[in-house]
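Engineer: this one's structure only:
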């Protein structure tokens, strides 16, 4: 179910939430990190105050369980305008990287 959710998605905007939200976020990261989803898919965490307290993914880099580059799989924003810009650029990149697939 989650694979097909992301397969059809053009972007993920993740609002503050609980375990279900974290599950969807980490599943998305895992599918992209492992190459199961190969397309450009902007992943946006909305609300730096919340996500800064909830996630400490730098610790995973320090322990060697993920690479520093894995932190580039998502971006944290605080405004709708910033989220819109990331999504727009992601759609443009997807159109260039995968012509003919459609947006």
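Structural biologist: Arrived safely. What you are looking at is a predicted structure, and each value in this text was computed from that prediction instead of being measured.

Engineer: For the rest of this, base every contact and every neighbour count on C-alpha atoms.
Structural biologist: Will do.

Engineer: Residue 29: how many residues sit nearby?
Structural biologist: Residues lying near residue 29 (other CA atoms under 10 Å) number 19.

Engineer: Check it against this one:
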């Protein structure tokens, strides 16, 4: 379900996925197919890891990347979940061919 909220989406971002919702900063972003595909990839990742463990792993990896890069943006871009979503956001067939339990290297 897609919801619009400029208050839930953090400053500097245009969307965030909090299972089962995708929050967008403005309603005109509902037409951005690449953004929506990116967020759908996150929905699959969250479901695959049973939601709460996804957030635990995401935050742990983000903190490790922040220590590694000492830069918020670089840390965010290098979280494995974000790398997968950015690498495949323009492939609208990706979720159809992606195995449900995709094993990945976190670090």
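Structural biologist: That came through fine. Computed from a prediction, not measured in an experiment: that's the story for all the values here.

Engineer: Overlay the chains and give the TM-score.
Structural biologist: Here the TM-score for the pair of chains, by TM-score structural alignment, normalised by the length of structure 1, is 0.37; 60 aligned residues with a CA RMSD of 4.3 Å.

Engineer: ranges for the helices of structure 2?
Structural biologist: 33-48, 52-69, 72-77, 80-88, 94-97 (DSSP state H).

Engineer: could you say what helices and strands the longest one packs with?
Structural biologist: Other helices and strands packing on helix 52-69 of structure 2, by 3 or more CA pairs under 8 Å, 6 or more residues apart in numbering; DSSP states H and E, are helix 33-48, helix 72-77.

Engineer: change it to 6 Å
Structural biologist: helix 72-77 (3 or more CA pairs under 6 Å, 6 or more residues apart in numbering; DSSP states H and E).

Engineer: Tell me the buried residues in the helix it packs on?
Structural biologist: Across helix 72-77 of structure 2, burial judged by 16 or more other CA atoms under 10 Å covers 75-77.

Engineer: With distance to residue 40 of structure 2 as added columns, please give the residues you listed in JSON lines.
Structural biologist: Below are the buried residues of helix 72-77 of structure 2 laid out as JSON lines (distance: CA to CA, whole Å):
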{"residue": "75", "distance to residue 40 of structure 2": "21"}
{"residue": "76", "distance to residue 40 of structure 2": "18"}
{"residue": "77", "distance to residue 40 of structure 2": "17"}
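
Engineer: any idea how far residue 69 of structure 2 is from the closest residue to residue 24 of structure 2 other than its chain neighbours?
Structural biologist: Nearest residue to residue 24 of structure 2, sequence neighbours excluded (CA to CA, 6 or more residues apart in numbering): residue 15, at 4.3 Å. Separation of residue 15 of structure 2 from residue 69 of structure 2 (CA to CA, to the nearest Å): 23 Å.
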